[in-house]
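Novice: this is the structure alone, sequence omitted:
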């Protein structure tokens, strides 16, 4: 008998009941396990108790807002976080990405587009190989455990940041275009724009730089990014 696959778990955090119901129906039809809550406190409690694979997080929820919920989620959860927002301001999206969100989707959106984003997120761990831990100077990357350390100290990265670093270090010295990184990390070049790639890369550089390992990722103007080892190779 073939093994029974366990459906991925998606937590929907949305205070508009009509939108929440529409999302729930679309995801359930795709055989995903869906739970819905309508405020920040319930979102954090559900994430802690249920351990979802993906969190769809509206920014304008009551209680702790979406930004604060995302910030707290990152203390205990590795779930992918997709921000849902009616706010068109660029600053809201940038803040969301800076506190640990993996992607954002601006309302109104189609159920098909939402489902495509969720499915792309769920594919990411399987797309990355899990070779033995590798090192580049003081930087150590354990792809199987999805952990990064510098001089033995853990570096907290989001899933997107880890996947970007893994992609860059697998082929050190190679210049990776933004299209290649979108295909590798997001599961499709149409799921993220150049700006999203640059924001996540900036966050990754900042976190590595805070450990003293700055300058490992260089920008090749007009092309993309390259990982540079400390020995210059």
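Specialist: Yep, it's here. Please read all numbers here as calculations on a predicted model, not as lab measurements.
Novice: all contacts plus neighbour counts: C-alpha atoms, from now on.
Specialist: Noted.
Novice: and the most centrally placed residue in the chain, how far from residue 29?
Specialist: Centrality entry for the chain: nearest residue to the mean C-alpha point is residue 102, 2.8 Å, by C-alpha atoms, centre = their mean. Remark: distance between residue 102 and residue 29 (C-alpha to C-alpha, to the nearest Å) = 24 Å.
Novice: that older thread, show me the contacts for the residue nearest to the centre of the chain.
Specialist: For residue 102, the contacting residues are 80-83, 158-160, by C-alpha atoms under 8 Å, 6 or more residues apart in numbering.
Novice: let's see which of the residues you listed end up in helices.
Specialist: Of the contacts of residue 102, the ones assigned to helices by DSSP state H are 159-160.
Novice: can you redo the contacts of residue 102 as a markdown table with neighbour count?
Specialist: Converted to a markdown table, the contacts of residue 102 look like this (neighbours: other C-alpha atoms under 10 Å):
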| residue | neighbour count |
| --- | --- |
| 80 | 23 |
| 81 | 28 |
| 82 | 25 |
| 83 | 23 |
| 158 | 25 |
| 159 | 21 |
| 160 | 23 |
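Novice: you'd agree residue 123 is up against residue 185?
Specialist: No - Residue 123 is beyond contact range of residue 185, at 9.5 Å (criterion: C-alpha atoms under 8 Å).
Novice: who has more neighbours out of these two?
Specialist: Per other C-alpha atoms under 10 Å, whichever of residue 123 and residue 185 has more neighbours is residue 185, with 28 against 13.
Novice: and what about that one, helix, strand or coil?
Specialist: Under DSSP: H, G, I helix; E, B strand; the rest coil, residue 185 falls in the helix class.
Novice: how about it: what's its closest non-neighbour residue?
Specialist: residue 163 (6.0 Å; C-alpha to C-alpha, 6 or more residues apart in numbering).
Novice: now the one you found: which helix or strand?
Specialist: Counting by DSSP states H and E, the element that carries residue 163 is helix 159-170.
Novice: and the strands in the protein, which stretches?
Specialist: Taking DSSP state E, the strands of the chain run over residues 9-13, 33-37, 54-58, 80-85, 103-106, 134-136, 139-142, 147-150, 153-154, 176-177, 217-220, 224-227.
Novice: of all the ones you listed, which one is nearest residue 200?
Specialist: strand 103-106 (9.5 Å; C-alpha to C-alpha).
Novice: which strands or helices does that closest one pack on?
Specialist: strand 80-85 (3 or more C-alpha pairs under 8 Å, 6 or more residues apart in numbering; DSSP states H and E).
Novice: presented hereafter is structure B, for comparison with structure A:
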């Protein structure tokens, strides 16, 4: 199971987060400030960092920048601030997600799971081949008979997910969670729209796969052998 780095100068927050992460099956490395956090990362590989903004010596934004310079792991910022400018500064520093205190433990776990899943997917650099179609997750491109195509991000992620699991039926709810995230507030019809766009796009380019509908359930990709 992954190890999570928890960084906060409030020992009660560290204890609270550590307890909930441990109950969820994660291992935890704890630090009380940014400098200690960087030392922890040198000593112990971690899969994700949960970082408080307001800390002595090195605040959470500085720490996030330092992590970005040396490590390829997601960073989730914790803060009592909710102003949009503070959030903007966090994302400029390189954070992947933002959670405002007080928060529910389940929401923290959901966000951590989503970030780990996203990073795992992005790290899968091997291409996916479907006949003459090659999908390159690391470059976000699709090649068909020596021609390269760039897709809108959500279309690409949807195609990649379906192509990585040929024959597996995904419900609309599962696709929303995997591609748009568990906190997406839009309509599930978004999935239908993106599936229609993929079908329209690739029906003109290849016959090596089709995206099929399971009525009342969802969609799956079927390679044409």
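Specialist: On my side now, so go ahead. None of these values were measured; they are calculated from a predicted model.
Novice: what TM-score do we get after superposing?
Specialist: The TM-score (TM-score structural alignment, normalised by the length of structure 2) is 0.60; 163 aligned residues with a C-alpha RMSD of 3.6 Å.
Novice: excluding chain neighbours, what is closest to the counterpart of the residue nearest to the centre of structure 1 in structure 2?
Specialist: In structure 2, the residue matched to residue 102 of structure 1 (TM-score structural alignment) is residue 96. Distances taken as C-alpha to C-alpha, 6+ apart place residue 75 nearest to residue 96 of structure 2, at 5.4 Å, with adjacent residues excluded.
Novice: what comes into contact with stretch 151-161 of structure 2?
Specialist: With contact meaning C-alpha under 8 Å, 6+ apart, stretch 151-161 of structure 2 is reached by 128, 135, 137, 140-142, 175, 179-180, 194-195, 197-198.
Novice: to which residue of structure 1 is residue 34 of structure 2 aligned?
Specialist: Correspondence of residue 34 of structure 2 to structure 1, assessed by TM-score structural alignment: residue 40.
Novice: same check on residue 13 of structure 2?
Specialist: By TM-score structural alignment, residue 13 of structure 2 lines up with residue 19.
Novice: ok so, going back, top of the contacts of stretch 151-161 of structure 2 by neighbour count?
Specialist: residue 135 (24 neighbours).
Novice: on that earlier part again, where's the match of residue 102 of structure 1 relative to residue 74 of structure 2, distance?
Specialist: Note on residue 96 of structure 2: its distance to residue 74 of structure 2, by C-alpha to C-alpha, is 6 Å.
Novice: which neighbours do those two have in common?
Specialist: residue 115.
Novice: list the buried residues of the helix holding residue 163 of structure 1.
Specialist: Along helix 159-170 of structure 1, these residues count as buried under the neighbour rule (16 or more other C-alpha atoms under 10 Å): 159-169.
Novice: dump these to a markdown table, plus distance to residue 93 of structure 1.
Specialist: As requested, the buried residues of helix 159-170 of structure 1 are exported to a markdown table (distance: C-alpha to C-alpha, whole Å):
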| residue | distance to residue 93 of structure 1 |
| --- | --- |
| 159 | 17 |
| 160 | 15 |
| 161 | 16 |
| 162 | 20 |
| 163 | 20 |
| 164 | 19 |
| 165 | 22 |
| 166 | 24 |
| 167 | 24 |
| 168 | 25 |
| 169 | 27 |
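Novice: which of those residues sits closest to residue 220 of structure 1?
Specialist: residue 168 (13.0 Å).
Novice: any idea how far that closest one is from residue 204 of structure 1?
Specialist: 12 Å.
Novice: with residue 102 of structure 1 instead?
Specialist: 12 Å.
Novice: residues contacting the equivalent of residue 58 of structure 2 over in structure 1?
Specialist: Aligned by TM-score structural alignment, residue 58 of structure 2 pairs with residue 64 of structure 1. Residues near residue 64 of structure 1 by C-alpha under 8 Å, 6+ apart: 39-41.
Novice: same deal with residue 176 of structure 1?
Specialist: So residue 176 of structure 1 contacts 168, 223-226 (C-alpha under 8 Å, 6+ apart).
Novice: residue 53 of structure 2 now?
Specialist: Taking C-alpha under 8 Å, 6+ apart, we find residue 53 of structure 2 in contact with 59-61, 77-79.
Novice: buried only: go through the residues you listed for me.
Specialist: Of all the contacts of residue 53 of structure 2 considered here, the ones buried according to neighbour count by 16+ other C-alpha under 10 Å are 59-61, 77-79.
Novice: which of those sits closest to residue 223 of structure 2?
Specialist: Checking these against residue 223 of structure 2 by C-alpha to C-alpha gives residue 77 as the nearest, at 41.0 Å.
Novice: so that closest one makes contact with residue 93?
Specialist: No - taking contacts as C-alpha under 8 Å, residue 77 of structure 2 lies outside contact range of residue 93: 10.4 Å.
Novice: which residues do these two both contact?
Specialist: With contacts taken as C-alpha under 8 Å, 6+ apart, not a single residue reaches both residue 77 of structure 2 and residue 93.
Novice: helices or strands up against the host helix or strand of residue 142 of structure 2?
Specialist: In this assignment (DSSP H and E), residue 142 of structure 2 forms part of strand 141-144. If contacts are counted by 3+ C-alpha pairs under 8 Å, 6+ apart, strand 141-144 of structure 2 sits against strand 133-136, strand 147-150.
Novice: buried ones in stretch 61-74 of structure 2, by neighbour count?
Specialist: Counting neighbours by 16+ other C-alpha under 10 Å, stretch 61-74 of structure 2 gives 61-68, 73-74 as buried.
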